[in-house]
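Novice: Build me a model from this:
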Amino acid sequence: MLHLSILLYYLVAWGCYFQYLSEWNKYADDENVMAVTYEELKENRVVGVKNIAAFLGISMTEAELQSVVERSSFQSMKKHSEKTHGTFGEVLFRKGGVSDWKNHFSEDQNEKMDKAFEEHMRGTKLGTKLKYEVYCKA
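Specialist: A predicted model of the protein is given here:
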């Protein structure tokens, strides 16, 4: 499936990944838009939850914060995925890591992805937020 997506110009289930990012990049500076990456939540979920709550104007007690942090862990979401996402949960909640796609792409596919990212996202606000050099570059 990953090989097919490369051949189809980096298509995801809802369209071209880079067109999707480019569209959202237009709104990256809007005051009512907050972009959050999975990688940054993996780095520090507590800070991520605090930032999201602040953005939404929600105050939380320490107990509420800890509850959200625990319930938003990959393990917790995977455990409850059948209730929350039906059978599609098995597809969405695989391993919970970052950068695993590198294990599935060929060297040529990695090079094409790097080139496409450079072409479409280098220097954009969302491109920077994705930390491509850290999490994506092969």
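
Novice: switch to C-alpha atoms for all contacts and neighbour counts from now on
Specialist: Noted.

Novice: Assumed D30 was part of a strand.
Specialist: No - counting by DSSP: H, G, I helix; E, B strand; the rest coil, D30 is not part of a strand but coil.

Novice: Counting neighbours, what do you get for it?
Specialist: By the criterion of other C-alpha atoms under 10 Å, D30 has 9 neighbours.

Novice: Likewise for the one 4 residues further on?
Specialist: Neighbouring residues of M34 were enumerated by other C-alpha under 10 Å; the total is 14.

Novice: this one next, for a side-by-side:
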Amino acid sequence: MEIPDSSLMKQLSRPELFDFEGVSMVQYFTDNWEKVKNFQARPDDILIVTYPKAGTTWISYILDLLYFGNDAPERQTSQPIYMRVPFLESCFKMMPPGTELADNLPTSPRLIKTHLPVQLVPKSFWEQNSRIVYVARNAKDNAVSYFHFDRMNMVQPEPGDWNTFLQKFMEGKNVFGPWYDHVSGWWEKKLTYSNLLYMFYEDLVEDTGRELEHLCSFLGLSTPIEEREKITKGVQFDAMKQNKMTNYSTVPVMDFKISPFMRKGKVGDWKNHFTVAQNEQFDEVYKQKMKNTTVKFRTEI
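Specialist: As a prediction, the model looks like this:
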């Protein structure tokens, strides 16, 4: 896929949000729903789950290197991450749907990513007892990242200005529904489903090596320490931002003139965006929405 040309950008009209089984969605994630719903998982599949802009590509790349970094070095240089780790519910005109890409993956295990809230995940993943890695990011940084992503991604609804977007975020009117329901729904699932590892973006930023160790023990991998150190170096934000196979610069629907797909990858960048009033309002809403869950986040490290 070539770098996008502006004519393609102009032809794309931004999608409208609509309610889909109680969750805000756009057609690009519902057009192939029958196949998504009936997707056949396998016991050795690893499903990567995040709310959008919570470290999806990061964790995908880490897992890809853990499993296939040594066997197939050319895979790392010739195939973009979104082909190696298909986006299950995606249905974009410019490439095969995610279900088809996943079905055709030659690897074992298959690494598959999704942004679906817990109640919409194909039931075969539970039936097969597939392993699931969930990454959650604090709401303030997640909102900022999602805002910049929506500005540059033509297959997302028009975000409006920062204040407009933030109000929508607090109301849960984003693609894939409310952040609050997503992170707490998956947190609850962990209580009854033991094959789920729940990770935090902030922990990954603070100490990637330590989190890599947790990941290996969850997956039953005995990756040698020098291999883990090499991976830790390779997945640092600046390295991935420069890497054409992980930085999404080959995707024709993203306008890098507006913002890069990988912007900062920091914890606490929300402080550069929230006004005092916005922050106070956000904290109020947050307290309300999160009062029934025990999941706790750090907004700085």
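
Novice: Overlay the chains and give the TM-score.
Specialist: Comparison of the two superposed chains (TM-score structural alignment, normalised by the length of the first structure) gives a TM-score of 0.79, and 131 aligned residues with a C-alpha RMSD of 2.4 Å.

Novice: E188 of the second structure -> the first structure?
Specialist: Matched by TM-score structural alignment, E188 of the second structure corresponds to K26 in the first structure.

Novice: I meant to write I132 of the second structure there.
Specialist: Looks like I132 of the second structure stays unaligned there (TM-score structural alignment).

Novice: In the first structure, which residues correspond to stretch 111-119 of the second structure?
Specialist: Residue span in the first structure matched to stretch 111-119 of the second structure, by TM-score structural alignment: none.

Novice: next one: stretch 207-214 of the second structure
Specialist: Going by TM-score structural alignment: stretch 207-214 of the second structure matches residues 44-51.

Novice: Which positions in the matching stretch come out as buried?
Specialist: Across stretch 44-51 of the first structure, burial judged by 16 or more other C-alpha atoms under 10 Å covers 45-46, 48-50.

Novice: Identify, from these, the entry nearest to F18 of the first structure.
Specialist: G48 (24.4 Å; C-alpha to C-alpha).

Novice: Mean per-residue distance, the helix or strand harbouring that closest one versus the second structure.
Specialist: Per DSSP states H and E, G48 of the first structure falls inside helix 45-56. If you overlay the two and look at helix 45-56 of the first structure, the average distance to its match in the second structure is 0.7 Å (mean C-alpha distance after the TM-score superposition for the first structure).

Novice: Other residues contacting that helix?
Specialist: 34, 40-41, 59-60, 65-66, 68-69 (C-alpha atoms under 8 Å, 6 or more residues apart in numbering).

Novice: Nearest the middle, which residue of the second structure would you pick?
Specialist: Most central in the second structure under C-alpha atoms, centre = their mean is T56, positioned 3.1 Å from the mean C-alpha point.

Novice: Tally up the residues packed near Q109 of the first structure, please.
Specialist: Around Q109 of the first structure there are 17 residues (other C-alpha under 10 Å).

Novice: which position in the second structure aligns with it?
Specialist: So Q109 of the first structure corresponds to Q278, using TM-score structural alignment.

Novice: part of a helix, is that match?
Specialist: Yes - with three-state DSSP as the criterion, Q278 of the second structure is part of a helix.

Novice: what's the distance between it and A136 of the second structure?
Specialist: Using C-alpha to C-alpha, to the nearest Å, Q278 of the second structure is found at 22 Å from A136 of the second structure.

Novice: Same question for V205 of the second structure.
Specialist: Following C-alpha to C-alpha, the distance that separates V205 of the second structure from A136 of the second structure is 12 Å.
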